[in-house]
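A.B. asks: My questions concern the predicted model and sequence given below.
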Amino acid sequence: MPLAVEQFDLRGYDVVISSSHAVAKGVLTGPDQLHLSYVHTPIRYAWDLQPQYLREAGLERGVKGALARALLHYMRLWDQRTAAGVDVFVANSRYIARRIRKAYRREAEVIYPPVDVESFTLHEQKEDFYLAASRMVPYKRMDLIVEAFSQMPGRELVVIGDGPDFEKVRAKAAPNVRMMGYQPFASLKEHMQRAKAFVFAAEEDFGIIPVEAQACGTPVIAYGKGGALETVQEGVSGVFFPEQTPRAIIEAVERFEQQTWTPSAVRQTVEGFGAGRFRQQFKALVEREWSKFVASKAGGRYPE
């Protein structure tokens, strides 16, 4: 992928905007081009999440493990080197801005990504079930949610999503856990509107789906790390659990049920995450940085 992204010929453009979760920021640009990189995360599997990815892929030991570590070492060197080709870093959350600072020693302006909050309309009437929805991959930790609710037979959990870990997750499901697999958008939205709470156990860079749930007026029970800390307001639109364990989720559900939740107040907390706000902020950023870049050409130095 690093080799492939370096083959793009972008010489005909004044401004290059890369949207990067891995290698896109490595595109080659010249001194008369402004490169802004909207970073969703530095390469997860090459930086601080390397041990987790190696463990989940079964590459902790052996020859394959050694080769994987060598390859990821090369990826880190390439990733850090290509950071020098970015004029302006933009992060999708304060959490990712901190990761950019750690990996690249660069500051990043934060612009939250656009969420289609208008499509997820407020629904005041909630029903007596919890909802979890995600692609079934290891870092989403859907297995923990299912395991937690399987220990709470009096509470119903609906699970929407498919992926490599589906059968593994379904094997942990008790009768009170309904595994629905992949569902079209209309079904996901309907369940989101009707659920009493949305349960989210991943450590996400930003996490769009908890924002969509809150736009429906549905509070969120989330792992208290990563982007969720910037989108969920404790006591107003949800509660946090401190560890990725079934016990912590169970305790969070119990705390959630001790409070009273107002769907309209939950929705209010996320109305500022809409697409219009994103367009306005990103357009202003590009225009500001382009003006600074043009001015710097005369002076020979891009201003900090």
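C.D. replies: Alright, I've got the coordinates. Numbering: from 1, shown residues only.
A.B. asks: hey, let's count contacts and neighbours off CA atoms from now on
C.D. replies: Will do.
A.B. asks: Near the residue nearest to F200 when sequence neighbours are not counted, how many residues? Count them for me, please.
C.D. replies: Closest residue to F200 apart from its sequence neighbours, by C-alpha to C-alpha, 6 or more residues apart in numbering: A222 at 4.7 Å. A222: 25 surrounding residues under other C-alpha atoms under 10 Å.
A.B. asks: dropping in the other structure now:
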Amino acid sequence: MIRRCIQINLQPGWGGGEIYTVFFTRALLAQGVPTTLYVLRDNTRWTSELPPGVDIVPVAGAAEMLTSLQACEAPWVVCQTPLDLPALEVLRHPRRLLSCIAHMPLYGRDPRRIAGHDYVIAVSAHVIASLQAAGISQVHPEPLLGIADLAPRPAGDAASGVVRRSRYDWDMRKGRDRLLSWLAPLAASFARAEAYRKKPGITLGIVSRLTPIKQFPLLFSLLAPVLARHPDVHLEIFGAGGYASVRDLDAALRPCRRQVRFWGQQPDVAAVYRQIDYLLTGLPEKEALGLNVIEAQACGTPVLAVDASPFTETVCAGVSGLFFEDPRHDGGASFDALITRLERQAFRIDPEAARDHLARFSAEAFAQRVGRLCTAVNNKGVPG
């Protein structure tokens, strides 16, 4: 029996990796494994998100975390972001298993940081394949697929429903972003608050942080001209991103600008999924899993995705979603044909047919996967 798991998540913001940390922690507790979580002192959101019984250790940064961990017994350490090699050497001990969760595929990334860990846990078979291709063999064989966590996120105006919010997620380390973060709320205060209303026709939704790994600007440089040929198809974007990401996406969408609206990040994503017809994903190869894909299907919203991993892991073709050819290969012809098909006849998820597929992403299934992970860790001789 594992006496305790020490987790490390020193991310300053809140995204998919932090949500994953929360339900990984819940699953550990369900297996009877208590956990201690090291977090940044400035990220105060953890106290409202984590279940009771979690020992939260706020630190100023990595140096304080390393000093603290050196001084305590920590047989199983799980890094939610791979530690750098010097930090790993500080923590390495014959009776300690240093593991990390690979939240991203190794697409164009240096494998040395992940390879320095004793045991690597991946969130999808797509990520496992990328690790193995890089020669990393100490990988847990079962992907630790995520779950659909649809509880509303804390927000000061969460009760106001789906309303227009800022499309920008400001990086306060940059002078330009700091200045714009002050000016944007001032400009918004003069604008009329707008609640979301679904338009007649087909609604495609993006429900995602607008980050480079999604490759939305590249995707819509190919798909925006296709959408422009279907004026009754609307693209609603629920998410925020850095200034450059939003700028590049906005530029790529110029051919279909009249069909596009930005709504910013929403605290209640379940309400969003239920007011769109289809979730549209980004491009696949830099994506690890896609929690939004899992969430949408759990809400009964079909997914439209490129026919490639990891989406082929998380979407059941013809049951919970539909695939189209990568537009970099065919210029968007397959996507065009798919939209034409949906204009003629809508596609809906059959709950009965999708039941077994969706059960893979339940909290119960995730807890079972974490249980098998704990057994594998025990078999590696982690002190109990």
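C.D. replies: Received the coordinates, thanks. Everything numeric in this text was worked out from a predicted model, so none of it was measured.
A.B. asks: How alike are these chains, TM-score-wise?
C.D. replies: The TM-score (TM-score structural alignment, normalised by the length of the first structure) is 0.71; 257 aligned residues with a C-alpha RMSD of 3.5 Å.
A.B. asks: longest helix in the second structure, by residue count?
C.D. replies: For the second structure, the helix with the greatest residue count under DSSP state H is helix 363-379.
A.B. asks: quick one, what contacts the equivalent of the residue nearest to F200 of the first structure over in the second structure?
C.D. replies: Residue pairing (TM-score structural alignment): A222 of the first structure is matched to A305 of the second structure. Applying C-alpha atoms under 8 Å, 6 or more residues apart in numbering to A305 of the second structure gives the contacts 280-282, 311, 321-324.
A.B. asks: for V57 of the second structure, same thing?
C.D. replies: For V57 of the second structure, the contacting residues are 36-39, by C-alpha under 8 Å, 6+ apart.
A.B. asks: With Y38 of the first structure instead?
C.D. replies: Contacts of Y38 of the first structure by C-alpha under 8 Å, 6+ apart are 17-20, 89-92.
A.B. asks: And it, what's its match in the second structure?
C.D. replies: Here Y38 of the first structure is matched to I101 in the second structure, going by TM-score structural alignment.
A.B. asks: Name the SS class of that match, please.
C.D. replies: Three-state call for I101 of the second structure (DSSP: H, G, I helix; E, B strand; the rest coil): strand.
A.B. asks: Which helix or strand contains the spatially closest residue to it that is not a sequence neighbour?
C.D. replies: Excluding the flanking residues, the one nearest I101 of the second structure by C-alpha to C-alpha, 6+ apart is I121, at 4.7 Å. Using DSSP states H and E, I121 of the second structure sits within strand 119-122.
A.B. asks: helices and strands around that strand, which ones?
C.D. replies: In this structure, strand 119-122 of the second structure makes packing contacts with strand 97-102, judged by 3 or more C-alpha pairs under 8 Å, 6 or more residues apart in numbering; DSSP states H and E.
A.B. asks: Over to E236 of the second structure. Which of the three states is it?
C.D. replies: Following three-state DSSP, E236 of the second structure is assigned to strand.
A.B. asks: what do you get for A305 of the second structure?
C.D. replies: Per three-state DSSP, A305 of the second structure ends up strand.
A.B. asks: between the contacts of A305 of the second structure, which has the most around it?
C.D. replies: Highest neighbour count within the contacts of A305 of the second structure, by other C-alpha under 10 Å: F311, with 27 neighbours.
A.B. asks: what's the spacing between it and G290 of the second structure?
C.D. replies: 8 Å (C-alpha to C-alpha, to the nearest Å).
A.B. asks: Validate this expectation: S187 of the first structure resides in a helix.
C.D. replies: Yes: the assignment for S187 of the first structure (three-state DSSP) places it in a helix.
A.B. asks: Give me the number of neighbouring residues for it.
C.D. replies: By other C-alpha under 10 Å, the burial measure for S187 of the first structure, its neighbour count, is 12.
A.B. asks: And W78 of the first structure, by the same measure?
C.D. replies: Neighbours around W78 of the first structure, by other C-alpha under 10 Å: 14.
A.B. asks: Find the nearest non-adjacent residue to it, please.
C.D. replies: Closest to W78 of the first structure by C-alpha to C-alpha, 6+ apart is P2, at 7.8 Å.
A.B. asks: Show the contacting residues for the one you found.
C.D. replies: Per C-alpha under 8 Å, 6+ apart, neighbours of P2 of the first structure: 23, 26, 78.
A.B. asks: Provide the secondary structure category for M75 of the first structure.
C.D. replies: From three-state DSSP, the assignment for M75 of the first structure is helix.
A.B. asks: is it true that it touches Y45?
C.D. replies: No: the criterion here is C-alpha atoms under 8 Å, and M75 of the first structure misses it with Y45 at 9.5 Å.
A.B. asks: who's more crowded, these two?
C.D. replies: M75 (20 against 16).
A.B. asks: How about the more buried one: what's its closest non-neighbour residue?
C.D. replies: A46 (6.5 Å).
A.B. asks: how close does that neighbour sit to L71 of the first structure?
C.D. replies: The gap separating A46 of the first structure from L71 of the first structure is 9 Å, by C-alpha to C-alpha.
A.B. asks: residues in contact with Q33 of the first structure?
C.D. replies: Contacts for Q33 of the first structure (C-alpha under 8 Å, 6+ apart) come out as 13-16.
A.B. asks: how much space between it and S20 of the first structure?
C.D. replies: 18 Å.
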